[in-house]
Every structure is written in C-alpha cells, then in structure tokens.
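**Q** can you look at this prediction? I've put the sequence above it.
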Amino acid sequence: MLNKLGNLGTALLERFLPTADADALRCRTVCNAEGYWQVKCCEGRVCWWDGEPSINPC
C-alpha cells in the first residue's frame, strides 16, 4: 500500500513539475513580435502564447 502511494506521489510530481522529458510543458516570459513581454508555453514542438501581453515594452 505504501509503495502504491509513493508511486502516486511520484506520478503527481512528474505531472506538475518540469522534468527532463522533451515533451514536458515549459513556460517562460519572452518578447513577442509586437515588442511586449508575454508568457510563451511549449509542450514538445507545440507552442502557444499564454495570457495577455504586458504593458511594458521589452
């Protein structure tokens, strides 16, 4: 039983924490094409902008 709970905890950590896995979800703040800071997330080779751009130019 304890081993199953340990495995569940590990699975949850792997799901929500970044790993060395190439397909892991990664988000970072970058300068977008309009010249404003925005969060860009990628999972594998698929990327998208997340949220609204900042009001501060980069």
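**A** Received, thanks. Numbers count the residues shown, from 1 in each chain.
**Q** okay, CA-based contacts and neighbour counts for the rest of this
**A** Fine.
**Q** can you give me the end-to-end distance of stretch 14-30?
**A** End-to-end distance for stretch 14-30: 25 Å, by CA to CA, to the nearest Å.
**Q** comparison target below:
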Amino acid sequence: MLSLQLKELENDGIITKKIYPVIPPKTEYQVSELGKSLEPVINEMEKWGISYNERNAK
C-alpha cells in the first residue's frame, strides 16, 4: 500500500525518487519543489483539524 501511494505521489510530481544500484537495494525519496508548494495548504489543514478537535472534544 505504501509503495502504491509513493508511486502516485511520484507520478503527480509531488516527490522525487532516487534508486541506488547497490545490494541490498536503496531508494531515497524527496519532496519536490511542487510538493514544497503544498506546505501552506497542509499547515492550514492542520490548523483546521486542531480547531475542529478542540470544538468537538468530549
């Protein structure tokens, strides 16, 4: 499941993937410039989630 999500993010240009030709295989992922542009949106979603949880805490 994780590999599928990573592949989708890579296809969408949100992350980049680098595969090293070593044994055992090594793969590194980085957030792309496009992915970094999502940071303000993600931060606002986090604020909303915190606010929502505070209002609906039991």
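**A** It's in. Keep in mind that what you see is a predicted model, and the values were worked out from it rather than measured.
**Q** superposed, what's their TM-score?
**A** The TM-score (TM-score structural alignment, normalised by the length of the first structure) is 0.26; 28 aligned residues with a CA RMSD of 3.6 Å.
**Q** show me where the first structure has its strands.
**A** Using DSSP state E, the strands of the first structure run over 25-31, 37-43, 46-50.
**Q** most packed of those strands?
**A** strand 37-43 (a mean of 17; mean count of other CA atoms under 10 Å).
**Q** same for that one, what does it pack against?
**A** If you count contacts as 3 or more CA pairs under 8 Å, 6 or more residues apart in numbering; DSSP states H and E, strand 37-43 of the first structure packs onto strand 25-31, strand 46-50.
**Q** strand 25-31 and that one, what's the angle between them?
**A** 150 degrees (axes from the mean of the first three to the mean of the last three CA atoms, to 10 degrees).
**Q** all strands for the second structure, in order.
**A** Under DSSP E, the second structure gives strands at 15-20, 26-31.
**Q** thinking again about what came up before, a markdown table for the helices and strands packed on strand 37-43 of the first structure, including distance to Ala11 of the first structure?
**A** Listed next are those as a markdown table, based on distance: least, CA to CA, whole Å:
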| stretch | distance to Ala11 of the first structure |
| --- | --- |
| strand 25-31 | 15 |
| strand 46-50 | 23 |
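**Q** Gln38 of the first structure: which of those is closest?
**A** strand 25-31 (5.4 Å; CA to CA).
**Q** just want the angle from the closest one to strand 46-50.
**A** 60 degrees.
**Q** show me what strand 25-31 of the first structure is packed up against.
**A** Using 3+ CA pairs under 8 Å, 6+ apart, strand 25-31 of the first structure is in contact with strand 37-43.
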